[in-house]
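> Provided below for reference: sequence and predicted model.
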Amino acid sequence: MYGAVLVLMLAVGAAGSRLGAMLEPIYWNSSNPLLSGWGYSITVELDDKVDIVCPRAFNRSRQDPQYNTLYQVQEEGYVHCDASQGKMLLRCDKPFQDNRFTMLFQEFSPSPFGLEFKPGRDYYYISTSTSELGGLDNKVGGNCRNGMRLKITVNQQTNIIPPVENTSESSHYVVDLTPNSIPREDTPDPGGGGSSTQANSPNNELLPPPDASAGTRLRLHVTAAAIFTSVQLILCL
């Protein structure tokens, strides 16, 4: 029975878990139309992933390479395009090579330097570079003022599994296995007066002790019915 319960628990966990999605990559350059005006905003779920991709130049003679840095900042830095107190995540300083930063939206990171995200919170990212190599480490203004900023919202309802209503008849059984109390016959009167009148009352007759094996059978029946009902629900999923 314990083996069946373990298999059932694993099956329920697998059915209720959510696999994160790989979102469309975000190309971190000033020519991206999404990064214009007031920037780009997306809503994600925990365990989703997204790639922040540096601009890539394929022709050294015909293309002017772009240089940008990605910072994670607080809301104030996002509004005022100030990365002075920000955390640098990606440095796009090799325009002729593939370079990207994969952002995993996890609530707890195994690395002390990893990013962590909480449901219902907003997270802000900007680039204050000027697209030129000399302005790569610029900390105020820059491309952020032209819309090179990103706001990410983590969905509040992440990974919440709705309760499943059990309509099986077994869920309505209430089994009372409490042993019946055995009334005690009153002690005779020391003076020889015999038993009290309550001792002869039909409501105070001695009751037989409960059948322990019957209680065990009832518990096994209820447990088996619950497991059978859960397996039916998993198959329906």
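Yep, it's here.

> make it CA atoms for all contacts and neighbour counts henceforth
Noted.

> ok now do the nearest residue to Gly135 once chain neighbours are set aside, which residues does it touch?
Distances taken as Cα to Cα, 6 or more residues apart in numbering place Ser129 nearest to Gly135, at 5.4 Å, with adjacent residues excluded. By Cα atoms under 8 Å, 6 or more residues apart in numbering, the contact set of Ser129 is 67-69, 135-139, 141-144.

> try it again with 6 Å
Counting by Cα atoms under 6 Å, 6 or more residues apart in numbering, Ser129 touches 68, 135-136, 138, 142-143.

> which among these end up buried?
Using 16 or more other Cα atoms under 10 Å as the burial test, the contacts of Ser129 include 68, 136, 138, 142-143 as buried.

> could those residues be laid out in CSV, adding distance to Asn159 and secondary structure?
Converted to CSV, the buried ones among the contacts of Ser129 look like this (distance: Cα to Cα, whole Å; DSSP: H, G, I helix; E, B strand; the rest coil):
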residue, distance to Asn159, secondary structure
Asn68, 35, strand
Leu136, 39, coil
Asn138, 39, coil
Gly142, 38, helix
Asn143, 36, helix
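
> ok, and here's another one to check against it:
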Amino acid sequence: MEEITPWEYDQVNLICPTYPPSSLPPLESHIIYSVSREEYETCRVTSPSPKIVAVCDRPQEFLYFTITFRSFTPTPGGLEFQPGKDYYFVSTSSREDIQRRIHGYCSSFNMRIIIHVAENSKKLNSSSPEVDRETRQSDGVSDNPIILQTVDQRKLPNVVRKEQRVSSGSGMQSIQTFSTLCLCLSIRFL
């Protein structure tokens, strides 16, 4: 079970799988849904109108989606996250059917993640190797962004993997991982 714990107002980039232009179909595509705990556990999207988090349907283009963990969003229908709550994301797509809502990559490659939004009132233990929120906010940059992968690439044959450091205009450095059969997340702590 993959789980991350961002603070309110942290951001996560969902980075879609990217293939070289010369790659031949079928190429991996995903619809990422926000689902209930039961849907997460069974890899079944049963809601008649599920909440779509991201659509990774252009596998030969670099594509990512930024999620900001905030309790209110001005965007109608946008994602809202309450501190102390758990949120569940899955991709039940398959190579044959991006619209698939049962099993798919969720079952075959564990393409699912739990996001537990940290409570603002709780501080990390200062004796732990992690720093508290005020320290993280002081420089606005995470020197070691966290990369999570929903599948262990060492267990997969013929996986293309490339990592590169990227600097944004704000001076933030992140590692972007491009890989088949892997939905990668990079976290930016504000």
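Sure, I can see it. Given the structure is predicted, the values throughout are model-derived calculations rather than measurements.

> Can you pull the TM-score for these?
TM-score for the superposed chains, counting by TM-score structural alignment, normalised by the length of structure 2: 0.58, backed by 120 aligned residues with a Cα RMSD of 1.9 Å.

> To which residue of structure 2 is the residue nearest to Gly135 of structure 1 aligned?
Matched by TM-score structural alignment, Ser129 of structure 1 corresponds to Ser93 in structure 2.

> From Ile187 of structure 2, how far off is that match?
Look at Ser93 of structure 2 and Ile187 of structure 2: by Cα to Cα, to the nearest Å, they are 24 Å apart.

> any chance you could map the helices in structure 2?
Counting by DSSP state H, structure 2 has helices at residues 37-42, 104-108, 133-139.

> Among those, which comes closest to Ile52 of structure 2?
Across these, Ile52 of structure 2 has its closest neighbour in helix 37-42 (13.8 Å, Cα to Cα).

> What mean distance separates the closest one from the matching residues in structure 1?
Its matched residues in structure 1 lie on average 0.6 Å from helix 37-42 of structure 2 after superposition (mean Cα distance after the TM-score superposition for structure 1).

> Provide the contact partners of that helix at residue level.
Residues outside helix 37-42 of structure 2 that contact it (Cα under 6 Å, 6+ apart): Val45.

> Where does it end up in structure 1?
Using TM-score structural alignment, helix 37-42 of structure 2 pairs with 75-80 in structure 1.

> again, but for stretch 164-175 of structure 2
Going by TM-score structural alignment: stretch 164-175 of structure 2 matches no residues.

> ditto for stretch 134-150 of structure 2
Counting by TM-score structural alignment, stretch 134-150 of structure 2 has no counterpart in structure 1.

> could you measure the match of Ser129 of structure 1 against Trp7 of structure 2, distance?
Distance from Ser93 of structure 2 to Trp7 of structure 2, by Cα to Cα: 29 Å.

> Run through who's touching stretch 11-29 of structure 2.
Applying Cα under 6 Å, 6+ apart, the contact partners of stretch 11-29 of structure 2 are 56-57, 59-60, 62-68, 95, 178-180, 183-188.

> Please apply the same query to stretch 226-234 of structure 1.
In contact with stretch 226-234 of structure 1 (Cα under 6 Å, 6+ apart) are no residues whatsoever.

> residue boundaries of the strands in structure 2?
Remark: strands assigned in structure 2 by DSSP state E are 3-4, 11-15, 30-35, 51-56, 64-68, 86-90, 112-116, 147-149, 161-167, 173-179, 184-188.

> For Pro76 of structure 2, find the nearest of these.
Nearest of the strands of structure 2 (Cα to Cα): strand 51-56, 12.5 Å.

> once aligned to structure 1, how far is the closest one on average?
Averaged over the aligned pairs, strand 51-56 of structure 2 sits 1.3 Å from structure 1 after superposition, using mean Cα distance after the TM-score superposition for structure 1.

> Find me the equivalent region of that strand in structure 1.
The aligned range for strand 51-56 of structure 2 is 87-92, by TM-score structural alignment.

> Go through that stretch and flag the buried ones.
90-92.

> returning to that earlier point: tell me which of the helices of structure 2 is the most buried.
Among those, helix 104-108 has the highest mean neighbour count (mean count of other Cα atoms under 10 Å), at a mean of 21.

> any chance of the helices of structure 2 in TSV, plus distance to Gln164 of structure 2?
Putting these into TSV (distance: least, Cα to Cα, whole Å) gives the following:
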stretch	distance to Gln164 of structure 2
helix 37-42	31
helix 104-108	25
helix 133-139	22
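
> Glu80 of structure 2 is nearest to which of these?
Across these, Glu80 of structure 2 has its closest neighbour in helix 37-42 (16.6 Å, Cα to Cα).

> Show me how far the closest one is from its chain's centre.
Between the centre of helix 37-42 of structure 2 and the centre of its chain there are 17 Å (Cα atoms, centre = their mean, to the nearest Å).

> and what of stretch 67-86 of structure 2?
Distance of stretch 67-86 of structure 2 from its chain centroid, counting by Cα atoms, centre = their mean, is 15 Å.

> just stretch 16-28 of structure 2 next, same as before
That offset, for stretch 16-28 of structure 2, works out to 19 Å (Cα atoms, centre = their mean).
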